[in-house]
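**Student:** I would like the atomic coordinates for the input below:
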Amino acid sequence: MTEAKKPDLLTRLKVYVDEDTAERGYVYFHQKVDVEVDLLNQILKGYTEIFIKPLRFDIDVIRLYCRQFIVNEIKINNHSAKFDINGSDDAGIFGEIIVHIPDEITDFPLINNDGEWVPIVVRVEYTLEKPKAGVHFKLPDNDKEIFKPQWDPYMFTINSPTPGAARCWVPCLDRIRDRCTWDFFITVSDVEGFDKIMVACSGNLVKLSESSTDSHKRTFHYNLPVATPAQYIGFACGPFIEPYVLDYPGSEEGPPPNRPKILAYISAEWEKWLLSTLYPNADEPTADTYWLHNAMEYFIEGYSQFNLHPEFDKNNPPVRPGTFPFQRFQIVFVDHTYSDVNYVIDQRVTTRRSLITAIAQQWFGIFIPPYSWRDYWLAVGLSNFFANMYFERLFGEDDTKFLRKKDIELVCQLDVGKPPLCSMDFTIPFESKDLEFISLKSYLVLWMLDKRLPFLDYRRGIPGIIYLILNKSKEDVEQNIRPGFLYTEQFLEQCKDVIRQELRSEITKFQKQWIYGSGCPKFKIRAHFNRKKLAVEFRFDQENTNRIEKDSSRPTNTPLFTGHMDIAIKEPDGGKLVAHAPSYLNDDDPREYPLQWGMDPDSESSDLAEWQISEWVEEEKASIARDSWEWIRVDDSFSWVADIDFEQLDYMWAALLDSQRDIIAHYEAVRALSKNPSKACSTTLMRTVRDWRYYYRIRMEAAIAMAKCANEELDFIGSEQLMKIYENDYCDYRDEAKFLPKPNDFNDWEEYYVQKTIPFALSCVRGAMGNAPDNIKKFLLDLLSWNDNSKNEYSDDHFVANLIESLGNAFIIPFDGQSPNNPNVETFDLYCESLAYSQEVLETLDRYLTRHKLFNSYRALLVVATIKTKNCLMLSQIIPADGRELLLQSQYGNYVGVRVAALSALIDLEFHHKPEIAQYFTFLAEYDSDLMVRRFLISKFGEDRGPQCWDLPKRNAPLRLLRVHYRRSIPGNFNHTNEITRVKPDVSVLTGIVNENKGTSAIQEAGSDVEVHENGEDMPLALRGHQSKLKKKSSPPSNQNIISDAHLSEVKNVVELKNADSDDEIEVEIDIPETRTRRSSKLKKATIKETKHKKRGSITETSAAYQTGVDSEGRKKAKVNKVKKSDGHSEKHKKIKL
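**Tutor:** Below is the predicted model of the structure:
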C-alpha cells in the first residue's frame, strides 16, 4: 500500500480510524451472532461471525476477546484457522485469543474492482455452559419454602459501562472504542409449565421464525443498524407477552419524528403492575403523567432551549431539532418480588432516576463512546450531567442541590490518593470502586465548569457544549459517517472556541487543576472585622485532600486551586423565610400543621416546659446588634467541589437557618449546630423539624442533628424533644403517661419521610456508657408493637423495616477504639440492662416474620430488617450467636436481599473464619446463581478485576492418535471390504498411562483419533464411547491398565466390525507405549454384549466381556468368539489378554 492511496482508502471507509486501530491493521464494522439458548441446562451454543475491513496487506493475526468459552473451531473466510490462547496478565486488554490468518488467504486483495473494501469474516463456533459472569440464568424453583419466591425462568446478559462483560457471552472485539453494527439470531425453546419464551434484544426485531420441526422452538432476528460498542449489547429471554408499546401523548399513529418507539417487556402475570411503574401519578396514563416520554422529549429538544436574551445569544449558532440515536428504547422487567408496587412510596424516586440515567447514556457512552480509557470520565460525566439537568426539572432545584451537596462531601472523602480523572494511573480495566469515584467526580467537575463558563462570556454553559457535540454527531449520521469519539483534548478545545481569546487561559487553569490534577481543596476560612478599614477580612488556608497521604506528593497533585468564590455577609436587619410549597400524593387531602414554632418565648404557657423550650440568652441576642454582621455564608453561589470549614458563633448559624431560603444555607447551618450541641441548638433544630416550610430533607437532617444534642450534660433534651414531636404529630394520647400511634397515613409523602427519620435518629442517642437509654428502647418497641396500617392505602413495608432496624441499632454499643486489655479500661456487663427487652423484642420480630410469610413484603424487607436486628443483638451478646439460621437464609432459593443480609451477618459475627463456612463462601463466590451474591462476596474478600476474574477460553480438545493393530485368521476364500471410521472415544474409557520418566501420557483426554491397521494396512473398526453418570476421574498412576475396573463396570463400549460375518476367531493387538513390560496372568472381567442384526447388518445393542492382561511383549491382545443364537441374532464374547 502506498502513502498516496491511504487517504482515499480511509475516505471510502467512512469511519474514524485512530492511531491504535491503524497500527492494528483492520476496522471492526459488523458482527453476526447466532446462538441457541438452553434455559434449563444453562447453555449457550452457536457461532458468531465478525466482519472486519483490512487497512493494510501485512495482517497476520486477529485478536479476539472472550472468556469462559469452549471454542470448537475458528474459520477465516471459510478456511480453518489456527489460534492461540493468550494467558498473559494483559490478555484482558489485548485479547484472549490470537487467531492466525491461514496461508490460503494471506494474499487477499485489499480493494476489489469496484473500489470497495473486501471484508474478512472470522467465524467462531463456541459453547458456553453454566457461565459465571456476563450471563445470568434465573430458573424456577419448585421447592417453595418459607422465604422462597416462585419466579419465571429468565436469562439475561449483564451489561457494564466498561469493556469486559460482553466477552463473557460472545467472542467480539471488546476494546473501549470498538463498535459495529449487529445482527442477532437467537433461538429459544419453551419451558414446560410457562408461557412462550420470547426474546428482547438490542436493535429492531426483523423477523420471528417458528421452527418447522419443533412447535416449541422459535428464532428471533434482531438488527442494530447503529454502530454500538459490545459492552452495551445485550438480550433477555423469558415468558414475555407481546411488548407493551408506550404511546406518546397525542399521537395515535406512532411516535413523532425523531422520537424512538418505547417498548416494555414483562410477563403476563405482572402486566397489570406495569402502569404503576411507568405512570405512577395516575391509575391510567394521561398527557400529564407521561414522565418517561417527557424525559425523552427533554433530552431531544428541551435541554437546548436556553431561554437566553437574544442580545446575549446573538453570536451563537441557531439551535436545530435533536434526535434519538436509536429507533427503539426497550425496557425489560425480570425481577418479581412484590405485587403491589404502586403502593410503595420509596421505590418511586429510585425507579425514575434509574430509567432517566439509562436514557441519557444512550447518547454519551453508547452512541458516542470515549476515545480511550483516559477519556472515560468525559463519557460518564456528560451522561450524568445530562441526566441531572432533567432531574432538576423533575424533582425540583432544592432536591437536586441537596443531593449534589451530599455528592460533594462524598467525593472529598473518597479523593484521597486517587489519580486525576484524565489519567492512565487507574487500574485497567477499572475496578468497581474506581468506577464509582470517576462517575461521581466527573459530573461534579463538569458542573463546576458550567458555573464558570458564564463568567467567561458563554452563557449557554455545558448544555451549549452538549448541543454542539450532538449536533455534529447528527450531521455525521446524515452523511452516512460514523460519529467520532469523546476526546478530552478535543472537548476542552471546544470549550475554548466558544469564548474570547483573552479568556481561554482560564480554561487552561481549570483543566490543569481539576482534569489533569488530582484531589479536592480543603478550605479553612476565618473572618475578622477590621474597624479601622471598616471591612471584613478573611484568612484562607488551603490543603489538598491527597496531601493527607505521605506518598501523595506526585506531580499530578494540584498545589493550589484557584477560581471565583462568592461570600455573602448579612447585616442584622432581619429576614423572612419564604415558604416551601409542600407536595402531596393526593392534592385533595392537605394536612393542617400546628404552629408550635411560633410560640412566644415569654409566654407562661405550660407548653414551654412541656416542650423544654430553651432560647438563646439575651447576651447573645444583644451581641447580634453589636456585631457588624448577622451571619456570613462562604461560597454563597454554591459553585465549588470543596471541603469548606468556616466557623462562626452558634446564634449566627441559627440566624442563617431562620432568615435564608437557600437549601444549601439550611444544610450548612444544621450541620454547624450539630457540631456544637446545646439546649438552644436543640430547640432551633426542633422548630426546623416541625416547620413544613423547610424542605423535607432539611427537616430530616435536623432530626438526626437533634440526636447529637441528647447527652447527660444537656439532660437528653434532644431525644426528649424528638419523642415529643412524634407523640404530638403522629400519636394519640390514651392517658396522661402513655400514647398510641395513629393509624398510618402516608398521603403526604414528605411528612412520611420525616416520620421515618425520627425513630432512626432516636436509635443513635447514646449515654455516657455508650448504650441507648431504656426509655428510647421502650419507645421504639411500642412504635413497632402498635403499628397500624389498616386504614392506609400505601404499603408500610419500608416504614416497618426502618422501625425494626432502628430498634436493633439502639442495642449496639459503639466501639471507642480502646482495647479490652488496656489496664485503664474498666469493662461493665450491660447484659442485664438489655435483657429486660430482649424477649419482647424477639417476640415482636417473630410476629413480623409471620406477617411476611402470610402476606409477603416488598423485596422481603421485613426479613432483611429482622436479620440485621438479630445480628445487632448477637453482636451485643444479648442473645447467643447462632449461625445455623443465617446459613439457611443464605442458601439459594431465598430472595437475594435476604441472602446478602444473612451473609453479611455471618461475616460480622466472624463465622467465616471457620473452615467449613469459608469453603461455603468460596463456593458461593464462584458458582452461585445469584449475581448479586457473587459480587457481594467478591467485594468483601476479593479484588474486582473485571474480565480478568473469569476463566480464559478453552479449545475443544483436539483428536489425539490411538493406534489399534489387530490380526485375524480367516479362511483363504473369505473376501471383505474395509473402511476406516474416525470417532471420539469416551473420557471414562481411555484414561491413559503416564510415562514415569518423561511425564507424558499415551492418552491424556477425551477426543482421541482411532487408527486401525491390519498388517500395516487400514482395517474397518469404529470405536464409540457412551458415557454413563460417572464423575470425571484423574489420570491413573504409572503402568495402570488403560481400562479401569470402575469404567468397565459402568461404561458401555461398542466395537463395530464391518463386513466381519465369519465365525472365525479374530485377534486384536493394541500397542501401548510403556516404560517396562509386565508379566501377569491376572484377569479383569466385565461384560459387554454385542448384538448384530443380520438383515440390516447393523448393531442395535451391545455389551462385552473383557479379560485384560499384559503379555511378555508389552502388547494388549483380544480374542473375540462369535456364537450364533437361535433368535436370528449373533452374539460375540471378547476376551482381551494383556
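
**Student:** C-alpha from now on. contacts and neighbour counts both.
**Tutor:** Noted.

**Student:** ok now do the residue nearest in space to the middle of the chain, which residues does it touch?
**Tutor:** The centre of the chain sits closest to residue 160, judged by CA atoms, centre = their mean, with a distance of 7.0 Å. By CA atoms under 8 Å, 6 or more residues apart in numbering, the contact set of residue 160 is 231, 232.

**Student:** next one: residue 363
**Tutor:** By CA under 8 Å, 6+ apart, the contact list for residue 363 reads 324, 325, 383, 470.

**Student:** Adding neighbour count and distance to residue 1137, write those out as CSV.
**Tutor:** Listed next are the contacts of residue 363 as CSV, based on neighbours: other CA atoms under 10 Å; distance: CA to CA, whole Å:
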residue, neighbour count, distance to residue 1137
324, 22, 76
325, 21, 73
383, 24, 75
470, 21, 80
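
**Student:** What about these, which are in helices?
**Tutor:** Mapping the contacts of residue 363 onto helices (DSSP state H) picks out 383, 470.

**Student:** please give me the structure for this one as well, since I'd like to look at both together:
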Amino acid sequence: MPPTDLEPARMNRKKGDKGFESPRPYKLTHQVVCINNINFQRKSVVGFVELTIFPTVANLNRIKLNSKQCRIYRVRINDLEAAFIYNDPTLEVCHNESKQRNLNYFSNAYAAAVSAVDPDAGNGELCIKVPSELWKHVDELKVLKIHINFSLDQPKGGLHFVVPNVEGSMAERGAHVFSCGYQNSTRFWFPCVDSYSELCTWKLEFTVDAAMVAVSNGDLVETVYTHDMRKKTFHYMLTIPTAASNISLAIGPFEILVDPYMHEVTHFCLPQLLPLLKHTTSYLHEVFEFYEEILTCRYPYSCFKTVFIDEAYVEVAAYASMSIFSTNLLHSAMIIDETPLTRRCLAQSLAQQFFGCFISRMSWSDEWVLKGISGYIYGLWMKKTFGVNEYRHWIKEELDKIVAYELKTGGVLLHPIFGGGKEKDNPASHLHFSIKHPHTLSWEYYTMFQCKAHLVMRLIENRISMEFMLQVFNKLLSLASTASSQKFQSHMWSQMLVSTYGFLKSISNVSGKDIQPLIKQWVDQSGVVKFYGSFAFNRKRNVLELEIKQDYTSPGTQKYVGPLKVTVQELDGSFNHTLQIEENSLKHDIPCHSKSRRNKKKKIPLMNGEEVDMDLSAMDADSPLLWIRIDPDMSVLRKVEFEQADFMWQYQLRYERDVVAQQESILALEKFPTPASRLALTDILEQEQCFYRVRMSACFCLAKIANSMVSTWTGPPAMKSLFTRMFCCKTCPNIVKTNNFMSFQSYFLQKTMPVAMALLRDVHNLCPKEVLTFILDLIKYNDNRKNKFSDNYYRAEMIDALANSVTPAVSVNNEVRTLDNLNPDVRLILEEITRFLNMEKLLPSYRHTITVSCLRAIRVLQKNGHVPSDPALFKSYAEYGHFVDIRIAALEAVVDYTKVDRSYEELQWLLNMIQNDPVPYVRHKILNMLTKNPPFTKNMESPLCNEALVDQLWKLMNSGTSHDWRLRCGAVDLYFTLFGLSRPSCLPLPELGLVLNLKEKKAVLNPTIIPEVIAGSQEVTMNPSSHAQLVGFQNPFSSSQDEEEIDMDTVHDSQAFISHHLNMLERPSTPGLSKYRPASSRPTIIPQHPSGCDGTPSTKPQWNMEFSRKGTGREQSPLEMSMHPAAATPLSVFTKESTSSKHSDHHHHHHHEHKKKKKKHKHKHKHKHKHDSKEKDKEPFTFSSPASGRSIHSPSLSD
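**Tutor:** A predicted model of the protein is given here:
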C-alpha cells in the first residue's frame, strides 16, 4: 500500500537517511505579504501575497498552497491568469447527511481531512493550475511568481480583533488586532505554505491608520506616509529564512519602549500601560545574556520585539524575532506573586527564539526535539535565577504531572512512527484522537508532550553530561547560522531544520556515547515506570535487603531495565548505590557501612557534607539506617511508592537537605498521624533556612494530621501559636503586625498558614470557633499602609481561608435558608465576602484577585447549603467585558452548578458561550472546565444526556469549530468524556446499515448507520467510515463494529437486505479505485463527500490535481485527466450544475459474482485494486472559491 500522509520516506528517518526531502515539487524562496487595508469597524483585511518558487520537477502543473477563511479573488502566475480550486475538507468533517455519532468514526474522518490539506504531505486547500503558456518555462525549472489577491472578513481564527465598545476613534478606544493560533495556523490569515519545514525570506508590508503601529517579523526598513498623512505603511524585511508558521502580526495604537539595556530590543504595549511595561521588561536583558553565554552563540536575529496585547490566545506566543504576550502579565514593582511568573514567560519565549523559530523542524515527528531543547535551556535559566531548590521543585512538579497524565490516559509518545496501517502498528490506539498531526491532538496531551520532551532532554543530559549537551546545541545553532546567511543557495537552508535523526547524530558525534537505549525507552515508546519498594535489615549480615517491584501491566506504564540509583542515609553518612534492574530481579542486597551504635555520641554526616546532631531515640536499636531514597535525582520518568517506618520519614523531613526528599516525606507523613509527626512538621515550619515551598506544604500536612488526631490533640489549634509568635503583636496576640513583605519567604508562609488552619475540624467536624475568630481578626486588623508591596494576594488568601472554614449546613425539617436564619458564623463570613466585593468595585485590586476569591467562596457557601444555590450572580460576572480571571472563576462556578444541580438550562448557556464568546481563550477554558468537571460521564444515567445534546456537540466539533484547532480538539475531549468512543447510549437504536469494506470486497453489518446506499439513488454515497480502506489511511482507532455489539436477531433479520446490496460493491463510479498512477504524483488523502449539500466549501468536489503529463502533447481532454488520479485518491467529477441528476444516468452496474469462500478474501487486501475507471463520466470541471461556499467559475482546467 502506498504511504499516505506524512511521507514515511522523510518522516521516519532511516539510519542512512541524511538530508531533508521536500514533499513539494517546488522550492519556495521568497514571499511578499502586503496588507493594504485593515478595517477595525468591519473586522476585515484586504491584501495580496506573492510567492517566488522554483520548480524541482519538470512536469509541475499543479501548485498546492494553504489558505483557510481567505476569500481568493484572483491568482496570477508570472502575470498570467491562473485557474484555481479551493477545497477545505476540515470545514465540515463528517457530512451532514451522515447519521453517525460515534467518536471513532469522527476521529478517523478528522485525521483524514487534516491529512488531505497537510502541507507536510504536499497538500493544501488551494490548488492552482499552472497556465499552459508556462509549461515550457517550468520544464526549464525557471522561477515562477504566484500573485494572489485575497481578503478576510470577520475572521474566526488566526487573526483576532479586539475592538472595545466605547466612544472615540479606533486608536483612542485601544482597538488592536494580532495573529494567533495553535501550531501552524498562518493559513488562517494569508495564503502560504503553512509548514514548519518550508523556509523562505520575507517582505512584509502593512498599511494602517496614522495613529496605529504595525509590528511584524524582521527589521523595520521604513515607514512611508500617504499623501494625505492619514495612513502609513510599515515595511519589514526578514532576511533569515523562516517558515510561514513563524510569521506574525500585531497592529494597534501601541506605546513604544526601546530597551534601555539593549537597543535592538523594542517593547510595545497598549495605551497607558507604559510604566508597567518598563518595570516588567527591565529584566529581559539578563535572560539574553544568560542564553548567549550558555549556548556560546549570539541571538540569531538582528532585533527582538515584545508585544503585550489583550484577549491573548495563549500567555506566550513566540514567532521569528518577536513574541506576543498577554497584557495581563504586566505588573508594577509592588506586585510580588506575578513577578516570577512573568519572568518565566519572558524567558520561555526567548528560549523558543533559538529553538522553534530560528531552528525549525523537519516534520511533526521531530517536534519533541525543539520543545525539549527550549524547555531544557529554560530550566537552566530557572536554576540560575531562582536557585537549585526552585529548579528541583519544578522538575518534581513536571514529573508528577506527566506521570499522573500517562497513568490516567495511557501514555504520551514523543516520536510517533506510523506503520503500514494495521491496528497493531498504531502507536496511540489507547487515545480518542489521532497523534499524526498537531491539529488533531488534545490540548492537554500537547501540554504534557512538551513537559515530557524537556524531562527527556534532562535524562539525555544525565547520560552525556551538561557540557556535551550544550556543545550539541551550539553545533546545531552554528550550522543553522551558516545556512541562514546563504542567500542564493536555498538548498542549504535545510540545515536550519532539526530532525530526530540529525539531533541524535550530533549527540553521538560530540559525546561519542550511544544513547540509543535511552531513546528507545523514552522517545520511541510511551509510558512511565511504576516502582513499589520495601526493605528489611539483616542484622547478622549487616545488609539492607531491598525489594523493588514494578507494575508494567497498567495503562500508561512500561517495563524498565537499567541502572537505578538508591541513596541510603546511615549513621556514618550518606551512601549512593547503583542497582541494575534486570528482567526478573526483585531483591537487592546492599551492604551497610555502619554498625548500630546509638550509644556513641557523634555528629552524623549528611549528603551535602554537613554534620548534624540528631536525637536517635526514635530509631530502631538494631539498625544503622536513618532513611532510604529510590532514584533521588529523578533520572527515570517514574512513580515510586516506598514503604519505610514513620520515624525514617521524620528524620528525612528534618535532616535531608534536598527539597524533593522533604516534599516526599511530607506526603508520606499524612499516613502517620502521631505526636512525633506533628513535632517534625512544626519544627520545619519554624526553620527559617528551610525552603518556603516545603514549609507551605507542611502547613497543609499538619492540618490533616491534626484532624486525624482530633480526639487526642492538646493545646491550641495547630499553627495558631506559631503564627501568633511569628506575625502578631507581642502585647496583643490577636492583632497582626503591620504588613511588611520584605522577606518573601515569610510572606508566602504568612498567607498560607491561615488557609491551612481553616481546614482544621473539631470532633463535630466543624471548624473550631477559635480559628474562625482568629481569621476574622486577621482580616479586621490587616494594615498595609507602611508596606511597599501590595497585599491583594494576601487578602485574597484570607477569603480563601474563610471559604475553607465552611462546613455543610445542618438543616432542620428541610427549612428554607434565608439571611435571617443563617448560622451566626456563616453570617460573619458572608458579611466579610460582601464587604470585600463592594470594596473591589470602588478600589479594584491587581488582576481582581479578591473578586475571584469572593466568587469561589460564594460557590462554597452555596454547595454547603448555607445560601440558596443560584447561578445568576456568576452568570452576570461571566459576561464579556469583565476581566478574564473574574470570568473564568464565575464560569467555573456555573460549570460546577451545572454538574451538582443537573441544570440543562445552564449547560445550554455554557454551550452557547462556547460558540459565541468573543474571546478564544474563554471558549477554550469553558470546554476544558466541562471536560474536567463534566455534568455527567459516559457510564452515568443523567437527565442531561439526550439526543439533542449529542447532535449539538457533534455539530460543534464537526463544523462549528473549524476555525480553531484547539477549540475543535477541546470539543472532541468533551464529547469523549460525556459519551465515550462508541455511539452515545442515549440515542435510540438505529436502523440497520451497511459498511462497504473495499479492502476485503465484502459488506459488513454496521448497526450505527442508517442506510444511505439505496439502489437507484442519484449518487452512490460512499459510507464515510470506509475512508480508512478507501484512501489507505492508517486507522488509529478500533472500528465502530468492534466497539458495539450487534443484536444477533437483528443480524438474521437483515440477511436478505445484505445479499440484495452485495452487487453494489464494485462499480465504475466507485471513487478511488483507479489503476493509473503517474510517476510524478504523490499520494494524497482526501476524504470523499457526497455532493449537493448545504453549500459550504467542504461540500465542493475534492479534486486531486496531480495529473501526469506524458510526452509533449500537453493539452489533455477531460477524459484523460479523469483517468489519471493519484493512486488511492478518491476523485469525484461533478457537473457545473449543483444537482447530480445527470450523474444518475451514467451509472453502469457491474455485477460481480460474490463467492462466499472466505479464504479468497484473506489475501485480497494485499493487492492494489485494479478496478478499471475508464468509464468515468466525461464532464467539465468546476472551480469553487472559499467565499462562503459560492461558486466562481474561473477558467476551466481543461482550457
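
**Student:** still on that earlier bit, now the contacts of residue 363 of structure 1 in a markdown table, please, with extra columns for distance to residue 86 of structure 1.
**Tutor:** As requested, the contacts of residue 363 of structure 1 are exported to a markdown table (distance: CA to CA, whole Å):
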| residue | distance to residue 86 of structure 1 |
| --- | --- |
| 324 | 39 |
| 325 | 36 |
| 383 | 35 |
| 470 | 39 |
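
**Student:** Next up, the contacts around the aligned partner of residue 639 of structure 1 in structure 2.
**Tutor:** Matched by TM-score structural alignment, residue 639 of structure 1 corresponds to residue 635 in structure 2. Residue 635 of structure 2 makes contact with 458, 459, 462, according to CA under 8 Å, 6+ apart.

**Student:** Tell me the one of those residues nearest residue 439 of structure 2?
**Tutor:** Closest to residue 439 of structure 2 out of the contacts of residue 635 of structure 2 is residue 458 (27.2 Å), distances taken as CA to CA.

**Student:** Hmm, residue 377 and that closest one touching each other?
**Tutor:** No: if you go by CA atoms under 8 Å, residue 458 of structure 2 and residue 377 don't touch, sitting 9.9 Å apart.

**Student:** still on that earlier bit, save the contacts of residue 635 of structure 2 as JSON lines, and put in neighbour count and distance to residue 882 of structure 2 too.
**Tutor:** Below are the contacts of residue 635 of structure 2 laid out as JSON lines (neighbours: other CA under 10 Å; distance: CA to CA, whole Å):
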{"residue": "458", "neighbour count": "25", "distance to residue 882 of structure 2": "41"}
{"residue": "459", "neighbour count": "19", "distance to residue 882 of structure 2": "44"}
{"residue": "462", "neighbour count": "14", "distance to residue 882 of structure 2": "47"}
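
**Student:** for the residue nearest to the centre of structure 1, helix, strand, or coil?
**Tutor:** coil (DSSP: H, G, I helix; E, B strand; the rest coil).

**Student:** and if you look at residue 576 of structure 2?
**Tutor:** With three-state DSSP as the criterion, residue 576 of structure 2 reads strand.

**Student:** separation between it and residue 748 of structure 2?
**Tutor:** Distance, residue 576 of structure 2 to residue 748 of structure 2, using CA to CA, to the nearest Å: 34 Å.

**Student:** before we move on, the earlier item: please report the distance of the match of residue 639 of structure 1 from residue 522 of structure 2.
**Tutor:** The gap separating residue 635 of structure 2 from residue 522 of structure 2 is 12 Å, by CA to CA.

**Student:** Specify the local secondary structure of the closest residue to residue 342 of structure 1 other than its chain neighbours.
**Tutor:** Nearest residue to residue 342 of structure 1 in three dimensions, chain neighbours excluded: residue 276, at 4.9 Å (CA to CA, 6 or more residues apart in numbering). Put simply, residue 276 of structure 1 is helix when judged by three-state DSSP.

**Student:** This completes my enquiry, with thanks.
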